[in-house]
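In: predicted structure and sequence below. I'll ask about it afterward.
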Amino acid sequence: MQDASPHPAQPRNQLHGVTLEAIVLALQARYGWDDLAVRIPVRCFSHDPSVKSSLKFLRKTPWAREKVEGLYLYMLREDRRRQRLPD
């Protein structure tokens, strides 16, 4: 009998292994709550924001989570692009 891996390798998926909490923390550190609320206009970022309330909302709201994940991937692409550019 062959043991199946519970999580197959996903080398091309940049979100694989990254928790939603890590994503929210990285975005908050980069943009701050105010800019994050402008980029993704949801109440959890604009009214008394916290990581805990954001995670609760994003776990229940797939469209908002997709926007947050998309912004995170954009941030990663921008970081890579900046590293490739000469000073």
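Out: Thanks, I have it.
In: make it CA atoms for all contacts and neighbour counts henceforth
Out: Will do.
In: all helices of this protein, in order?
Out: Along the chain, counting by DSSP state H, helices occupy 20-39, 43-46, 51-60, 62-84.
In: which non-adjacent residue is nearest the residue nearest the centre of the chain?
Out: The residue lying closest to the centre of the chain (C-alpha atoms, centre = their mean) is residue 23, at 3.4 Å. Leaving aside its chain neighbours, residue 23 sits nearest to residue 72 (6.5 Å; criterion: C-alpha to C-alpha, 6 or more residues apart in numbering).
In: what about versus this one:
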Amino acid sequence: MHETPPRVAQPRNPLHGVTLETIVRALEAHYGWADLAKRIPVRCFSHDPSVKSSLKFLRKTPWAREKVEGLYLFMLREQRRMQRPAD
């Protein structure tokens, strides 16, 4: 019988605990489908885009998922930068 290894806390990983659906919804809300398709040129963002079709594609396509996760991290950094008070 196999035991599941305990989950390791990842306090420095901003993607830890964030679902792919949450990432896609956040990017769509921030950039919109058209701008998202320009930033990451894949059909699921440019031709009849939806969260469902995007998730289906991204779960099967590791290189595209990496690009989406990278753009999400970039968006989070930009949002944090914009929230900093001016010196």
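Out: Here it is on my side, so go on. Every value quoted in this text rests on a predicted model; they were computed, and no experiment measured them.
In: quick one: TM-score?
Out: In this superposition the chains share a TM-score of 0.91, using TM-score structural alignment, normalised by the length of structure 1; 84 aligned residues with a C-alpha RMSD of 1.6 Å.
In: highest mean neighbour count out of the helices of structure 1?
Out: helix 43-46 (a mean of 18; mean count of other C-alpha atoms under 10 Å).
In: between the helices of structure 1, which one is closest to residue 13 of structure 1.
Out: Ranking these by distance to residue 13 of structure 1, with C-alpha to C-alpha as the measure, places helix 62-84 first at 10.2 Å.
In: check the mean deviation of that closest one from structure 2.
Out: By mean C-alpha distance after the TM-score superposition for structure 1, the fitted helix 62-84 of structure 1 averages 0.3 Å away from its aligned residues in structure 2.
In: quick check: angle from that helix to helix 51-60?
Out: Taking axes from the mean of the first three to the mean of the last three C-alpha atoms, to 10 degrees, helix 62-84 of structure 1 and helix 51-60 form an angle of 110 degrees between their directions.
In: which stretch of structure 2 lines up against helix 62-84 of structure 1?
Out: Here helix 62-84 of structure 1 aligns to structure 2 at residues 62-84, judged by TM-score structural alignment.
In: what separates the matching stretch from the chain centre, distance-wise?
Out: A distance of 7 Å separates the centroid of the chain from that of stretch 62-84 of structure 2, by C-alpha atoms, centre = their mean, to the nearest Å.
In: now do stretch 13-25 of structure 2
Out: Centroid separation between stretch 13-25 of structure 2 and its chain, computed with C-alpha atoms, centre = their mean, is 6 Å.
In: start and end of that stretch, how far apart?
Out: The first and last residues of stretch 13-25 of structure 2 sit 19 Å apart, counting by C-alpha to C-alpha, to the nearest Å.
In: before we move on, what about stretch 11-28 of structure 1?
Out: Terminal-residue distance, stretch 11-28 of structure 1 (C-alpha to C-alpha): 26 Å.
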